[in-house]
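K.L.:
sequence and computational prediction follow.
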Amino acid sequence: MSLDADQIVDRRKLRRKLTFWRVLGVLAVVAAIGVATYATVGRGFAEGSPHVARVVIGGLIRNDRDRVEMLERVGRSNASAVILSIDSPGGTVTGSEQLYDALRRLAEKKPVVAVVEGMAASGAYIAAMGADHIVARRNAIVGSVGVIFQFPNFSEMLKSVGVTVEDIKSSPLKAAPNPYEPPTPEARAAIASLVMDSYAWFKGLVSERRKLSDGMLAQATDGRVFTGHQALGLLLVDELGDERTARAWLAREKGVPTGLRTRTWRTPGVGDEFGWLTGRVGSLFEAVGFGVLGRVVSQFAEGAWERAQLDGLLALWHPRAGS
């Protein structure tokens, strides 16, 4: 009886040790991946052989200094050309403007072609216009040229529970609109002026970059999204296809050799561009017998970025529920 008890204790100790070393092994592999990625992103490409740089624009676009610096490194690298792989609903107007400006500076040094893999809506279409040529899949989503400002209003809910929020401010439009009271006509007008000013900039950018007639510009910038096929007819994209189509254009129009390798450049920051890493972590946990924990970690990491607050004016495709 005592022997059986000792064996049970020994097996439990062995199991705990095995669990410890499994977790330690996973963490070591993840750390190694991170170090290798940083080394590649940091200076490896700048000193490497000629290649075609692939830059992924995915998820919600916000101000991102790391991405701007990465694009500057691409400009200094031995990359012969750049492919933007885009799949994004847009983001903030300022973040999209920052990305567009960085891409135009890059395009002064390297040929840049955008490939709309799934979606280039609103702010992501601003990014696409930073390229010299836009390729889209036939059924990709393109467009949503416009700006939106959204804010919650809890005044009716507060009224139902007998709560009022008082404020003392220097002028009527300070901190307006206020989520605790119905917006005044003046507040609505002030926000509308911001929206229309940014929309005029966005619309002007489409007119300048895509060379549209007034009638076609009005149709292309009314806020709708289009399939890649429809966008081609509106001149919002130049060609239907995929990355192979982009490589063919680079070879034909810019003399970029077709045999060059394509290398993906990534930022060291956390975002949708690093979704591959969360997936890799999940796979590693799965391989050592901790699949459930791996899925929890991956879902948490992916959700954290998507739940990030987007403040201010948005150039974002955001269809209403049920539409």
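P.N.:
That came through, no problem.
K.L.:
from here on, contacts and neighbour counts on C-alpha atoms
P.N.:
Fine.
K.L.:
which other helices and strands does the top strand by length along the chain contact?
P.N.:
Ranked by residue count and defined by DSSP state E, the top strand of the chain is strand 79-92. Where contact means 3 or more C-alpha pairs under 8 Å, 6 or more residues apart in numbering; DSSP states H and E, strand 79-92 is packed against strand 51-61, strand 112-121, helix 123-128, helix 243-254, strand 314-316.
K.L.:
what about 6 Å?
P.N.:
Counting contacts by 3 or more C-alpha pairs under 6 Å, 6 or more residues apart in numbering; DSSP states H and E, strand 79-92 packs against strand 51-61, strand 112-121, helix 123-128, strand 314-316.
K.L.:
also this one, for the comparison:
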Amino acid sequence: MSVETDLLVDRRVLRRKLSVWRVLAFLFLALALIVAYFALIGTSALQHRAPHIARIKLDGFVGDQTANLKLFDQIAASPATGVIVDINSPGGTTSGGEALYDGLRKLSAKKPTVAVIDGLGASAAYMAAIGTDHIVARRSALVGSIGVLVQYPNVSKLLDTIGVTVEAVKSSPLKAAPDGVTPTSPEARAALASVVNDTYGWFKDLVKDRRKYDDAGLAAVSDGRIFTGKQALDLKLIDEMGDESTAITWLNTSKSVAKDLPVEDWDKPSVSSSFPFAKAGAAWLADSVGLKSLGDVIRAAPETQPGALDGLVSVWHP
């Protein structure tokens, strides 16, 4: 066999091997993209294909709401005929409560919504509740705590005692004030109070508008106190006492939602901690098979990350 023939055979073998590797690379790329897609959006939207009543659970601390807002959009586009928002939360960040309120008002424009305060619906969690069309709470539930708070420790006396001085060069006296390591000036306290009062006024306006209060009625419920479900009903903070069955009855009688529909839980899209690695692997595979432009798109795709705790909180805890 001549040298030229040997080279031709070797080239054909190499070309076949290269074709196999390209096919495998494409398969790995497709698998990585599928994993990344489901890690980003979750699978709830694929699980609920028949008419039903959707149940969303809002429990624990109210923080970043990226996942819940995506969930609301998925439910809005689903065959769900009504939505129950199961709330058991002391509240959390004011911005998180605002995001929930806006998201639930948007969802309520497409599906009838009802909140069920199972144990605790305070502050930012109550802000979420008033974003629905109707509020139900158990008699012994705790409701309200309408207000805004900023807390910070001041250890300046302790530092004086142990002989530590914290120095700073500021662009202006109110920059990074209060800092917790020096006494809070009257000017800094007044500036912070103006921020709290502005947000508190906005919160009260939401409650006044959604619960149809006059000024006297609003003043009676917005001093930061919590109320039992019975007290909340008397004060018109909620619409009914009851539980999930009460909410279903309201959906049936007021919104013509079939009472015998199944109630299905919708889970928030989960963001796997390995998603950045899947994204990086998908980008590398795209580059390897000559699809550099696709690799650039994958690398540029945003990742869902939990938001940081903001300075203003609407939360209740004894």
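P.N.:
Yep, it's here. Because the structure is predicted, anything quoted here is derived from the model rather than measured.
K.L.:
where do the helices of the first structure begin and end?
P.N.:
2-39, 65-76, 93-107, 123-128, 155-160, 185-210, 214-220, 228-233, 243-254, 275-287, 291-306 (DSSP state H).
K.L.:
tell me what the last one is packed against?
P.N.:
The reference is to helix 291-306 of the first structure. helix 275-287.
K.L.:
now tell me what touches the helix it packs on from outside.
P.N.:
With contact meaning C-alpha atoms under 6 Å, 6 or more residues apart in numbering, helix 275-287 of the first structure is reached by 291, 294-295, 298.
K.L.:
farthest pair within those residues?
P.N.:
The span of those, defined through C-alpha to C-alpha, is set by 291 and 298 at 10.5 Å.
K.L.:
mind checking how far stretch 200-217 of the first structure is from the chain centre?
P.N.:
Taking C-alpha atoms, centre = their mean, to the nearest Å, one finds stretch 200-217 of the first structure lying 24 Å from the centre of the chain it belongs to.
K.L.:
what do you get for stretch 37-49 of the second structure?
P.N.:
How far stretch 37-49 of the second structure lies from its chain's middle: 17 Å, per C-alpha atoms, centre = their mean.
K.L.:
list the buried residues in it.
P.N.:
Neighbour counts over stretch 37-49 of the second structure (16 or more other C-alpha atoms under 10 Å) mark 38-45, 48 as buried.
K.L.:
any chance of JSON lines for these, columns distance to residue 226 of the second structure?
P.N.:
Below are the buried residues of stretch 37-49 of the second structure laid out as JSON lines (distance: C-alpha to C-alpha, whole Å):
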{"residue": "38", "distance to residue 226 of the second structure": "40"}
{"residue": "39", "distance to residue 226 of the second structure": "39"}
{"residue": "40", "distance to residue 226 of the second structure": "37"}
{"residue": "41", "distance to residue 226 of the second structure": "36"}
{"residue": "42", "distance to residue 226 of the second structure": "36"}
{"residue": "43", "distance to residue 226 of the second structure": "37"}
{"residue": "44", "distance to residue 226 of the second structure": "35"}
{"residue": "45", "distance to residue 226 of the second structure": "36"}
{"residue": "48", "distance to residue 226 of the second structure": "37"}
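K.L.:
burial check on the residue nearest to residue 313 of the second structure when sequence neighbours are not counted, number of neighbours?
P.N.:
Nearest in space to residue 313 of the second structure, with sequence neighbours left out and distances taken as C-alpha to C-alpha, 6 or more residues apart in numbering, is residue 93 at 4.2 Å. Residue 93 of the second structure: 25 surrounding residues under other C-alpha atoms under 10 Å.
K.L.:
repeat that for residue 201 of the second structure.
P.N.:
Neighbourhood size, residue 201 of the second structure [other C-alpha under 10 Å]: 14.
K.L.:
how close does it get to residue 147 of the second structure?
P.N.:
9 Å (C-alpha to C-alpha, to the nearest Å).
K.L.:
residue 137 of the second structure too?
P.N.:
20 Å.
K.L.:
and the two? Which one has more around it.
P.N.:
Each of residue 137 of the second structure and residue 147 has its neighbours counted (other C-alpha under 10 Å); residue 137 has more, 32 against 25.
K.L.:
corresponding residues in the second structure for the longest strand of the first structure?
P.N.:
Strand 79-92 of the first structure corresponds to residues 80-93 in the second structure, going by TM-score structural alignment.
K.L.:
mean shift of that stretch relative to the first structure?
P.N.:
Superposed on the first structure, stretch 80-93 of the second structure shows a mean distance of 0.3 Å to its aligned residues (mean C-alpha distance after the TM-score superposition for the first structure).
K.L.:
other residues contacting that stretch?
P.N.:
Residues outside stretch 80-93 of the second structure that contact it (C-alpha under 6 Å, 6+ apart) are 51-63, 111-125, 313-316.
K.L.:
cool, stretch 297-317 of the second structure as well?
P.N.:
Stretch 297-317 of the second structure has contacts (C-alpha under 6 Å, 6+ apart) with 64, 90-94, 123-124, 148-150, 283.
K.L.:
ok, those residues vs residue 75 of the second structure, which is closest?
P.N.:
Nearest to residue 75 of the second structure among the contacts of stretch 297-317 of the second structure: residue 64, at 19.0 Å, using C-alpha to C-alpha.
K.L.:
chain neighbours aside, what residue packs nearest to the closest one?
P.N.:
Spatial nearest neighbour of residue 64 of the second structure, excluding adjacent residues (C-alpha to C-alpha, 6+ apart): residue 307 at 4.9 Å.
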